[in-house]
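S.K.: give me the fold of what follows.
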Amino acid sequence: MLSTEKQIERSIKARPKGALVFPDDFLPYGSPEAVRKALDRLEDRHVLVRVAHGIYVRPRESELIGTVLPTAEEVAEAIAKRDKVRTVPSGSYALNALGLSTQIPMKIVLLTDGSPREIKVGRRSIKFKKVAPKTLLAKGKVSRLAIQALKELGNGHVSDYEEKKIVEHLRMEDVAILKHDIALAPVWIQKIMNKALTDVA
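M.R.: Below is the predicted model of the structure:
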């Protein structure tokens, strides 16, 4: 019978390079303590790289820069998927995602219906901020970003350029989803979002 370490190694090598893994993924192979020790040994052997506490990646290699680690955004997405929680980017992260800010936020703030926590990923951090479930009801990938980006800019502080850019993005959203999400937004944000529905059937 294969050891816990060998079973985990086989499982990892069956995954694509760049895949993120968590200790819980390997609980069928041994006790939590056995899994932890096996992951430590696999890290020492460079089969895995630890990207944050309790989060590992099967590394990808680049001839130019060596080991390529996942971005903080990819880590955040993997955590949300693992925990089966909803998340919505907020603040400067939402602005950056819509191209309204070229500054890469050092702290990613995600509104969530899951547990609040903060995770360090290299020099950046991911903060899961627990909010009321109704804050997460927006369905559209673009419209929920737009709502949070506009909240970050503030009522009366949205430039013509920023408004135009947001409306352009919103035109790519499914109309039925956009109408659903507009109804969830504050009135001043609804007025901006509704501009994306003009000339749309």
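
S.K.: C-alpha from now on. contacts and neighbour counts both.
M.R.: Will do.

S.K.: count of neighbours near residue 10?
M.R.: Counted by other CA atoms under 10 Å, the residues lying close to residue 10 total 12.

S.K.: revised request: answer the last question for residue 113.
M.R.: The burial count assigned to residue 113 is 20, neighbours taken as other CA under 10 Å.

S.K.: residues touching the nearest residue to residue 20 once chain neighbours are set aside, list them.
M.R.: Closest residue to residue 20 apart from its sequence neighbours, by CA to CA, 6 or more residues apart in numbering: residue 57 at 4.4 Å. Residues in contact with residue 57 (CA atoms under 8 Å, 6 or more residues apart in numbering) are 17, 18, 19, 20, 21, 48, 49, 50, 51, 69, 70.

S.K.: ditto for residue 32
M.R.: The contact partners of residue 32, taken as CA under 8 Å, 6+ apart, are 23, 24.

S.K.: quick one more, to check against the first:
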Amino acid sequence: MDKMSTEQKILQRMDQENTGSIFINADFLDIAKSNTLRKSLKRLVDDNKITRILDGMYTKLEFSRLLNKQIYPSPVSVAHAIARKFNWYIFPSKNTALNMVGLSTQISNTYEFLSDGPYRNYTYINSEIIFKKSANKKIKIDSDSLVTLVVALDSYGKSNINLKEINIITSYIIENKITIKILEQNKTIPGWMYQLISDILKREAEK
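M.R.: Prediction:
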């Protein structure tokens, strides 16, 4: 049986994940050495078998039958891939978090994240992804979705949350698969937020 080429091994690994997942060079370092890997990835891009998102970041684009076109990963997904590439811990700024959760309807093409890395600015399609260095150490939560919700709730304020906001938050929790288990693993979040999310999860479980 013929041995698989480096390109075939890369494609096989990408096919094991959901279409649209973003990969970085480090995800393939067990397949080939850096120089060989770069050449193989370039060939795959040149052959239109994969798409280069940013330097050292690749994906197999998802095709939307509804829109009849290929869909690029979201700027938020790209931001997290960048953070993974450089081993940064990131969380969204207040305005970005509010937009991601749906508590703000203000349209913006700028996605701002705070991180323990340096200041960086990336242009991705028609969006701008900005990383700002932050000394904030208090937000250490093992769930990107929950971090985003905590930042959004902190910005929105407890006194401003009514039925409309609860419905929006509920949709976000369901869509992003925030569970009781995830919540229980992160009990350091402010008490009122913990109670709000816990109550929503309990109501959904009873339906």
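
S.K.: mind putting the contacts of residue 57 of the first structure in TSV, distance to residue 101 of the first structure included?
M.R.: Below are the contacts of residue 57 of the first structure laid out as TSV (distance: CA to CA, whole Å):
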residue	distance to residue 101 of the first structure
17	31
18	27
19	29
20	28
21	31
48	34
49	31
50	30
51	26
69	24
70	21
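
S.K.: and those residues, which are buried?
M.R.: Using 16 or more other CA atoms under 10 Å as the burial test, these include 18, 19, 20, 21, 48, 49, 50, 51, 69, 70 as buried.

S.K.: now those as TSV including distance to residue 142 of the first structure and secondary structure?
M.R.: Converted to TSV, those look like this (distance: CA to CA, whole Å; DSSP: H, G, I helix; E, B strand; the rest coil):
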residue	distance to residue 142 of the first structure	secondary structure
18	26	coil
19	26	coil
20	25	strand
21	28	strand
48	34	coil
49	33	strand
50	32	strand
51	28	strand
69	27	coil
70	23	coil
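
S.K.: distance of residue 38 of the first structure from residue 50 of the first structure?
M.R.: Separation of residue 38 of the first structure from residue 50 of the first structure (CA to CA, to the nearest Å): 13 Å.

S.K.: no, scratch that, I was asking about residue 62 of the first structure
M.R.: Residue 62 of the first structure sits 18 Å away from residue 50 of the first structure, going by CA to CA.

S.K.: again with residue 4 of the first structure
M.R.: Separation of residue 4 of the first structure from residue 50 of the first structure (CA to CA) stands at 18 Å.

S.K.: next: residue 80 of the first structure.
M.R.: Going from residue 80 of the first structure to residue 50 of the first structure by CA to CA gives 18 Å.

S.K.: which residues are in contact with stretch 115-128 of the first structure?
M.R.: Outside of stretch 115-128 of the first structure, the residues within contact range by CA under 8 Å, 6+ apart are 51-53, 72, 76, 106-112, 114, 129-130.

S.K.: redo that, cut-off 10 Å
M.R.: With CA atoms under 10 Å, 6 or more residues apart in numbering as the contact definition, stretch 115-128 of the first structure has outside contacts at 50-55, 69-73, 75-76, 80, 83, 85, 87-89, 104-114, 129-131.

S.K.: then stretch 175-195 of the first structure?
M.R.: 134-144, 146-148, 150-151, 154-156, 158, 163-164, 166-168, 170-174, 196-197, 200-201.

S.K.: what comes up buried for it?
M.R.: Neighbour-count burial for stretch 175-195 of the first structure flags 175, 178-182, 184-185, 189-190, 192-195 (criterion: 16+ other CA under 10 Å).

S.K.: thinking again about what came up before, quick one: buried ones out of the contacts of stretch 175-195 of the first structure?
M.R.: 135-136, 138, 140, 142-144, 146-148, 150-151, 158, 163, 166-167, 170-171, 173, 196-197.

S.K.: all helices of the first structure, in order?
M.R.: 4-13, 32-44, 72-83, 91-97, 141-153, 160-170, 175-182, 187-194 (DSSP state H).
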